[in-house]
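> return atomic coordinates for the entry below.
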Amino acid sequence: MLPRLLRHLSLDLSPLRDSRDYRLLFGSGVITMFGTLISMVAVPYQMKELTGSYVAVGLVSLAEFVPMVVCGLWGGAIADALDRRKIIVLSELGLLVTSAALMINAMLPDPQIWVLYVMGAISTGIGSLQRPSLEAVIQQVVRHEQQSAAAVLSSLRWNFGAIVAPALGGLMLTAWGTASAYALDTLTFVLSLVLLWRVRSIPPAEDAAPASLKSLVEGVRYAIGRKDLMGTYLVDIAAMLFAMATALYPFLADELRAPEALGLFYSAAAVGALIASVTGRWTARVHRHGLGVIVAAVFWGVAVALTGLAPNVFLVFVCIALAGAADMISGIFRLTMWNQTIPPELRGRLAGIELLSYASGPMLGNTRASLMANFGGTRFSLSGGGVLCVAAVMALAALLPRFRQYDARTDEHALAEKARRQTEAEATA
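Take a look at the predicted model:
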């Protein structure tokens, strides 16, 4: 009994073992995520040091919103129309340049606030162009039955960086300043490019639609026509909008008289998510992915609400970790649904729409959290947002029965994509 339980909780490494391109993408992701997450701590920290304003910190996320929306949708269109490897490599080069610009600004005697906003917006735009191609490539280089395992591994990669990088970033910021954090981020992009250059070319299909407004509309129509997909987007947006509050962490650390704990707060969600990822083999046995997303989103909201009530650093860390675990389970189920049901010729455009759902929510959520904190304080914003999150998710669950009842064993789109992949594998065998 115990060996069987441990086997279900163990990590499935088959995508790494079976796919060379996935190994290269995975390694690149580990390296890049490490530097990016250090910068994620450095930007709000530097803005707080320069302005001391809740609103100024929250507006960093708001400045990134429009580039994310525009470039995310366009990135999905070009992912289906152009060589996905080329898009990924060129975008990585652009991200290297923006990170270097932040480093140079931080080294100035009088760092400019506007640079943080502008470079944040540009880097978000470039990252949003890249992300649909990255998501679409995973579907192509990993077998259909391994998509759930790949989702867990991708989560593990993110969480490994999200645990180590913010804690290290917090130490670097206090010891050597923000320029050192941006310098390390720049270096990681150089190393990542070496790996991405070795990924094989992944050209579009011969009959691929050119990137255009028409192709974008086609992708949006497909998404709107799939109520189960709309559920994955709307529930995640609601959860992040009402309960995401990482912009408040610098202020929460000050209120607890523990500024040295800032990096730990940013790492806490990843600790919980890492545990969920490492023990996530059981997720491959779940077929009711929509219901799984709903339950996980509710737990996320409850954990954030409890964070606002936690009286000390230890309990804050625990609550944020529980929230991170719930968010990760939700992410695994959503990614599995997407990669197992969306046709490859639409995967890039739908990845662009997915990006809007899981990226716009945190951006707007941090702005919401900052405004609520400006009105009622840090803890009011955290607990109030968590309660609003639970209410919104429950309402959406009631309004979206197709999403709530989704079952991968009987869903027509999942069965069609599985059959297509089997036919393709037999043709190339």
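
> going forward, measure contacts and count neighbours with C-alpha atoms only.
Noted.

> what about the strands in the stretch 51-200 of the chain?
With strands called from DSSP state E, counting those that start in this stretch, the stretch 51-200 of the chain shows none.

> can you pull out the helices in it?
Secondary structure of the stretch 51-200 of the chain by DSSP state H, counting those that start in this stretch: the helices cover 54-81, 84-107, 113-141, 147-176, 178-196.

> tell me which of the ones you listed is the most buried.
Burial of the helices of the stretch 51-200 of the chain is given as mean neighbour count (mean count of other CA atoms under 10 Å); helix 54-81 ranks first at a mean of 24.

> and it, what does it pack onto?
Here helix 54-81 touches helix 20-51, helix 113-141, helix 213-225, helix 344-376, going by 3 or more CA pairs under 8 Å, 6 or more residues apart in numbering; DSSP states H and E.

> second input sequence below; structure requested for side-by-side comparison:
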Amino acid sequence: MKLILDTRPLRSSAPFRRVLAGGVLSTVGGQLAVVAVLQQTWELTSSPVAVGAIGLAQAVPMVVFGMVGGVLADAVDRRRLVLGTTLGQMVVAGLLAAQAFAGLDSLAVLLGLVALQSACGAIGAPARRTFAARLLPADQVGAGLALFNLGFQASMLVGPAIAGLVAARWGVGSCYAVDTLTFIAALYGVVRLPALPPDGAGTRPGLAAVVAGWRFIAGRPVLAGAFLTDLIATVLAMPIALFPVVNSERFGGDPQTLGLFLSAIAVGGIVAGLGSGAVTRSGRLGLVMLAAAGLWGVALAGFGMAPNPWLALGCLAVAGAADTISVISRGALVQLVTPDAYRGRVTAVEDVVGMAGPYLGNFRAGLVAGATTAGVAAVTGGLMCVVGIAAVAAWTPALRRSGMSAKPLSGHQTS
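Now for the predicted structure:
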């Protein structure tokens, strides 16, 4: 039974349940927007480099504003910070819908709005990612993160499939409109939370606070190794920018097929999430994370070499399962070794790596595919990922040994 998903957080914390439900519904809308941006960019340009530029438009604001959000999360009430930034994301989603319905056909406007929404998300993300550690007991934090991840994977399964149907029937503007409405659920999940000031509040926003956060990470090889593992996996092997190219070359460019690529990753993620009990109770979280990141690279190299669409979808499902295991184990490990006074800034670094890494990886994939082929971009990226993960494992013994014996958490609230 320990292999099965741990659902204790759903029973122990009503605020956690509301945040989870609102986040899942909003993420479904976000997946509709992801497919819409990919499809609209491809229709405007027919260029894999332009599709890859979506990643750059998202990554730059994530890096620039992510650390700002981390410092703010350690200085102000985290609930209010998330409410404000979520409202900003909702407004930008409405503007994306407006530009699509108006038929502006401007790549610059599209990428500018994508960058603005990414900036809003980057400022609020560090505070949002601390919610599980504040709302749950220490021994349930890993399970809470697994539930968040399972909800995300379920959204990836449902959202892209719906997006393909909606975009094919009513156009990409309708996808953006649905995304706008689903932010209401996210706002509801947060507005009823109790006040969530950081423990030992007193961090003063500024460069000194940012430097202190980086010093904290640099002094802990487990944190540094965990973030480097994620960066290697995402920058070198992220395949999303290749999907429209592969879809166009092999399957006639049908938007519904494009949605299936994303859904295949979600299928693997859901299966892994349902069996995540073994991960959340593991005594070797670092080793689990490293092995999962290596499998991610192998699976995506297989996707690049797959001779038929069914094998390609199978490889993406394996990649999705590996990604879920890696995300859960890394998230639990990071939370366990980080005191609340630093949690916003450390989480900001995790978020910058976890979000900007894939965007930069998509940009890399688009450039390589433009210079060679989509298959070459996938295979070389996957193999380089495996080599990089092996190097981190060899050079960071503390990460291999790390697990549930890490420092316990404090400050959980359930009211």
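
> TM-score for the pair, please.
Once the chains are laid over each other, their TM-score by TM-score structural alignment, normalised by the length of structure 2 reads 0.96; 412 aligned residues with a CA RMSD of 1.6 Å.

> just to revisit the earlier point, would JSON lines of the helices of the stretch 51-200 of structure 1 with distance to Ala369 of structure 1 be doable?
Output for those, formatted as JSON lines (distance: least, CA to CA, whole Å):
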{"stretch": "helix 54-81", "distance to Ala369 of structure 1": "8"}
{"stretch": "helix 84-107", "distance to Ala369 of structure 1": "25"}
{"stretch": "helix 113-141", "distance to Ala369 of structure 1": "18"}
{"stretch": "helix 147-176", "distance to Ala369 of structure 1": "20"}
{"stretch": "helix 178-196", "distance to Ala369 of structure 1": "24"}
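
> could you report the neighbour count for the aligned partner of Pro109 of structure 1 in structure 2?
In structure 2, the residue matched to Pro109 of structure 1 (TM-score structural alignment) is Gly103. For Gly103 of structure 2, the count of nearby residues is 9 (other CA atoms under 10 Å).

> state the distance from Gly103 of structure 2 to Val318 of structure 2.
Distance, Gly103 of structure 2 to Val318 of structure 2, by CA to CA, to the nearest Å: 38 Å.

> tell me the contacts of the residue lying closest to Arg421 of structure 1 once chain neighbours are set aside?
For Arg421 of structure 1, ignoring the flanking residues on the chain, the nearest one in space by CA to CA, 6 or more residues apart in numbering is His144 at 6.6 Å. Neighbouring residues of His144 of structure 1 by CA atoms under 8 Å, 6 or more residues apart in numbering: Asn339, Gln340, Lys418, Arg421.

> make it 7 Å
Gln340, Lys418, Arg421 (CA atoms under 7 Å, 6 or more residues apart in numbering).

> cool, Val152 of structure 1 as well?
Ser277, Gly280, Ile332.

> same thing but 10 Å
Residues near Val152 of structure 1 by CA atoms under 10 Å, 6 or more residues apart in numbering: 11-13, 146, 158, 274, 276-281, 283-284, 328-329, 331-333, 335-336.

> distance of it from Leu355 of structure 1?
On the measure of CA to CA, Val152 of structure 1 and Leu355 of structure 1 end up 18 Å apart.

> in structure 2, which residue range corresponds to stretch 235-252 of structure 1?
Taking TM-score structural alignment, stretch 235-252 of structure 1 hits residues 229-246 over in structure 2.

> any idea how far the matching stretch is from the middle of the chain?
13 Å (CA atoms, centre = their mean, to the nearest Å).

> next: stretch 117-124 of structure 2.
13 Å.

> which stretch of structure 1 lines up against that stretch?
Against structure 1, stretch 117-124 of structure 2 falls on residues 123-130 (TM-score structural alignment).

> tell me the average deviation of the matching stretch from structure 2 after fitting.
Per the superposition on structure 2, stretch 123-130 of structure 1 and its aligned residues are separated by 0.7 Å on average (mean CA distance after the TM-score superposition for structure 1).

> show me what Ala301 of structure 2 aligns to in structure 1.
So, by TM-score structural alignment, Ala301 of structure 2 is matched to Ala305.

> host element of that match?
helix 289-307 (DSSP states H and E).

> tell me what the next helix or strand after that helix is packed against?
Sequence-wise, the next helix or strand downstream of helix 289-307 of structure 1 (DSSP H and E) is helix 313-341. In terms of contacts (3 or more CA pairs under 10 Å, 6 or more residues apart in numbering; DSSP states H and E), helix 313-341 of structure 1 is packed against helix 113-141, helix 147-176, helix 227-243, helix 249-255, helix 262-278, helix 289-307, helix 344-376, helix 412-428.

> good, wrapping up.
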